[in-house]
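>>> Got a predicted structure plus its sequence, pasted below:
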Amino acid sequence: MRLVFAGSPAAAVPSLRALAAGQHDIIAVLTRDDTPQGRKRVLTPTPVADAAVELGIPVLKARRITDEITAAVRATGADLGVIVAYGALLREPLLSTPSHGWINLHFSLLPSWRGAAPVQRALMAGDAETGATVFQLVPELDAGELLGTIHKPLRGDETAGELLGELAISGALLLTQVVDEIASGSPTRTEQTGPVTLASKLALDDGLLDFADSRAALHNRWRGVTPEPGAHALLDGARFKVLELRVPEAGPSAEGAPSEVAPGRILLDGRRVLVGTSTEPLELITVQPSGKKPMAAADWLRGVPDRDSLAFDRAGAAS
């Protein structure tokens, strides 16, 4: 078949490469416009755009779908459109432009976590399982017929970045299988069933850690917002980035760690830095205080004067 591929971030690149290595012809790639990156705000192509250029595939760039983009896709004579995290909604008449319409690789077990941030929201909710789904794109958000699904049990310690990287690879294999089935005229179509949950796009405030919450809730939130938009707490009103966090190993340390630490209280326990929650403490591993570079939490805390009473602010304090 003749394919048009739409995608933008790094998570879409394995799918593009897998399809390009297969039996079908990718005749165009649709991706988001270049965006300013870094401190110098240099205009930078999306990872999908870079991969498409490397593969020798023509690239269409668009922040939103215009009549001109629709006409350009129609002019390709594509049989099927394939979308993986493009970053904008596709609507009619573009949806009906390829003869087989569009299919979408989505990183959740639909209808759970429809929307922009399914991996992040699944981790923040403490789900025990997730996966990836290929479905037929329809005007309603992530609501089309299912064409293929893979399941992924969760360990309970993976971050959103790690999990998305894994699903991007396994999902690419699923996607190529579904495309082959459509080409052969034998796809399996199943209606979505079960409760619908929505995965809204994350904002910076989603990364705020309120240590009045439970250890499980805080750990899950940290997992879901790492690496983007990133986890932070407030310390004396300033943003304090929490780059690495974990549940301490069972049992007290050799120095005799306390079994309870007041919520938000930061405690140096030998070589470990513990922070209290409403239940059991968490361990800070790598942090970035405001205006400083990332560092080991123990190195940071040893350099703080009057650390015996140090505690994170309650959420809601001014940043």
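Ah, there it is.
>>> Could you use CA atoms for every contact and neighbour count after this?
Noted.
>>> Quick one: neighbours of G81, just the number.
When neighbours are counted by other Cα atoms under 10 Å, G81 registers 28.
>>> All the helices of the stretch 101-250 of the chain, residue numbers only.
With helices called from DSSP state H, counting those that start in this stretch, the stretch 101-250 of the chain shows them at 118-124, 160-184, 215-225.
>>> In CSV, list the ones you listed along with distance to A231 and mean neighbour count.
What follows is these, written out as CSV (distance: least, Cα to Cα, whole Å; neighbours: other Cα atoms under 10 Å):
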stretch, distance to A231, mean neighbour count
helix 118-124, 12, 26
helix 160-184, 12, 19
helix 215-225, 6, 25
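>>> Columns distance to L243 on top of those helices, output as a markdown table?
Putting these into a markdown table (distance: least, Cα to Cα, whole Å) gives the following:
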| stretch | distance to L243 |
| --- | --- |
| helix 118-124 | 16 |
| helix 160-184 | 12 |
| helix 215-225 | 9 |
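>>> looking at those helices, which is closest to F5?
Closest to F5 of these is helix 160-184 (Cα to Cα; 11.7 Å).
>>> So which residues make contact with the closest one?
1, 11-12, 14-16, 18-19, 22, 105, 107, 119-120, 123, 131-134, 147-150, 187, 223-228 (Cα atoms under 8 Å, 6 or more residues apart in numbering).
>>> Filter these down to the buried ones.
Neighbour counting over those (16 or more other Cα atoms under 10 Å) leaves 1, 11-12, 14-16, 19, 105, 107, 119-120, 123, 131-134, 147-150, 187, 223-228 as the buried ones.
>>> before we move on, back to that, which one of the helices of the stretch 101-250 of the chain lies closest to S278?
Here helix 215-225 is closest among these (Cα to Cα), at 7.0 Å.
>>> and here's the other structure:
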Amino acid sequence: MRVVFAGTPEVALPALDAIVASDHELVGIVTRPDAPSGRGRKLVASPVAQRGEELGVPVLKPDHPREPEFQAALRELRPDCCPVVAYGALLPQSALDIPEHGWINLHFSCLPAWRGAAPVQHSIWAGDEVTGATTFRIVKAMDAGPMFGVMTERIRDTDTAGDLLGRLAEGGAGLLVQTLDGIEDGSLVTREQQEEGVSMAPKILVEDARVDWSEPAVAVDRRIRACTPFPGAWSLFEGERIKIGAVSIEEASLPPGEIEVGKNHVLVGTGSQAVRLGEVKAFGKKQMAAADWARGVRLASGARLGV
């Protein structure tokens, strides 16, 4: 089939590369416009746009896919199908109607669970044991279209959102190509999503990532892993924000937010057991081991996080 791939961030690259290596013909790419990046705030093309330029295929960067100019350019590419991975913009019906076989999304959850922008983060935060990826035809309602295929993936106890998303991106790439193959040869039949079991996964904001040390250690651990690497879990120390890396749960007990400093460790109290800090990033500093951070700020036991 002639396909136009839609995606923006790095997590979409495994699927794009898998399509390039398949028997399908990549005739174009749709991605978000160049965005400011770095200290100089220079405009930088998305990872998907950069890969498209390397491949030498047309790259479309509409401000919004409802633009008539974009839709005219898409029609000129004559796609049979538009596979999508983390594109980042809502598609109007007029755009959805252009390819004969529609727009096929690779979504990183087992639908109907965790519809929305942050399914991987929410699955970790909720303590799910298993998640996965689903291919489905995009319809007007968010992530509610009929499904083609599903893969599953166990969530490990130490998984951050970045770890899990990386595995799902790799495994989901194969699922997306298999879905395109099945659509082309007519062997795939869609099935509607169940009415029961729907859960929503809205975007996680910076304020959501603030660690609440009064929560049990398990909840603290899940929040931190769900928010790593983005937007980054954080807490206050002496009135300044510091980012908190993955933690491990200890048998010790301390009041919520209270710090215990050892030679090679830093413990923080929660609503249950204490947690051992892994890495810390203070404002304007590099990320470092918690013990090194503690020595640098001359941290003493009895100090507190969160105030």
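That came through, no problem. Everything numeric in this text was worked out from a predicted model, so none of it was measured.
>>> And the TM-score between these chains?
Scored against TM-score structural alignment, normalised by the length of structure 2, the superposed chains reach a TM-score of 0.96; 305 aligned residues with a Cα RMSD of 1.4 Å.
>>> re the thing from before, restricted to strands, list the buried ones among the contacts of helix 160-184 of structure 1.
Taking DSSP state E as the definition of strands, those contribute 105, 131-134, 147-150.
>>> Show me which pair in the residues you listed is furthest apart.
Counting by Cα to Cα, the most remote pair of those is G131 and L147, 13.7 Å apart.
>>> So which of the helices of the stretch 101-250 of structure 1 is nearest K201 of structure 1?
It's helix 118-124; of the helices of the stretch 101-250 of structure 1, that one is closest to K201 of structure 1 (Cα to Cα) at 8.8 Å.
>>> Quick one: closest of the helices of the stretch 101-250 of structure 1 to I83 of structure 1.
Among those, helix 160-184 sits nearest to I83 of structure 1 (Cα to Cα), with 10.0 Å.
>>> the inter-axis angle of that closest one versus helix 215-225?
Inter-element angle recorded for helix 160-184 of structure 1 and helix 215-225: 60 degrees (by axes from the mean of the first three to the mean of the last three Cα atoms, to 10 degrees).
>>> how close does helix 160-184 of structure 1 sit to structure 2?
Once fitted to structure 2, helix 160-184 of structure 1 is off its aligned match by 0.5 Å on average (mean Cα distance after the TM-score superposition for structure 1).
>>> Off-centre distance for that helix?
Here the centre of helix 160-184 of structure 1 is set off from its chain's centre by 15 Å, with Cα atoms, centre = their mean, to the nearest Å.
>>> what's the answer for stretch 270-280 of structure 2, then?
24 Å.
>>> Where in structure 1 does it fall?
Matched against structure 1 by TM-score structural alignment, stretch 270-280 of structure 2 falls on residues 277-287.
>>> and the closest residue to L60 of structure 1 other than its chain neighbours, what element?
Of all residues not flanking L60 of structure 1 in the chain, L30 sits nearest, at 4.7 Å (Cα to Cα, 6 or more residues apart in numbering). Using DSSP states H and E, L30 of structure 1 sits within strand 25-31.
>>> quick one: the equivalent of V30 of structure 2 over in structure 1 and K292 of structure 1, what's the gap?
Under the alignment defined by TM-score structural alignment, V30 of structure 2 corresponds to L30 in structure 1. Taking Cα to Cα, to the nearest Å as the measure, L30 of structure 1 falls 39 Å from K292 of structure 1.
>>> higher neighbour count, these two?
L30 (25 against 9).
>>> So that one sits against A12, correct?
No. If you go by Cα atoms under 8 Å, L30 of structure 1 and A12 don't touch, sitting 11.7 Å apart.
>>> Ends of stretch 206-220 of structure 1, what's the gap?
12 Å.
>>> Likewise for stretch 98-114 of structure 1?
24 Å.
>>> Identify each buried residue in that stretch, please.
98, 100-114.
>>> can you check stretch 132-147 of structure 1 too?
132-138, 142-147.
>>> got it, and stretch 256-265 of structure 2?
Applying 16+ other Cα under 10 Å to stretch 256-265 of structure 2 flags 256-261 as buried.
>>> what do you get for stretch 25-39 of structure 1?
Under 16+ other Cα under 10 Å, the buried positions of stretch 25-39 of structure 1 are 26-34.
>>> isn't S37 of structure 2 right up against A45?
No. Assessed by Cα under 8 Å, S37 of structure 2 is found out of contact with A45, at 9.5 Å.
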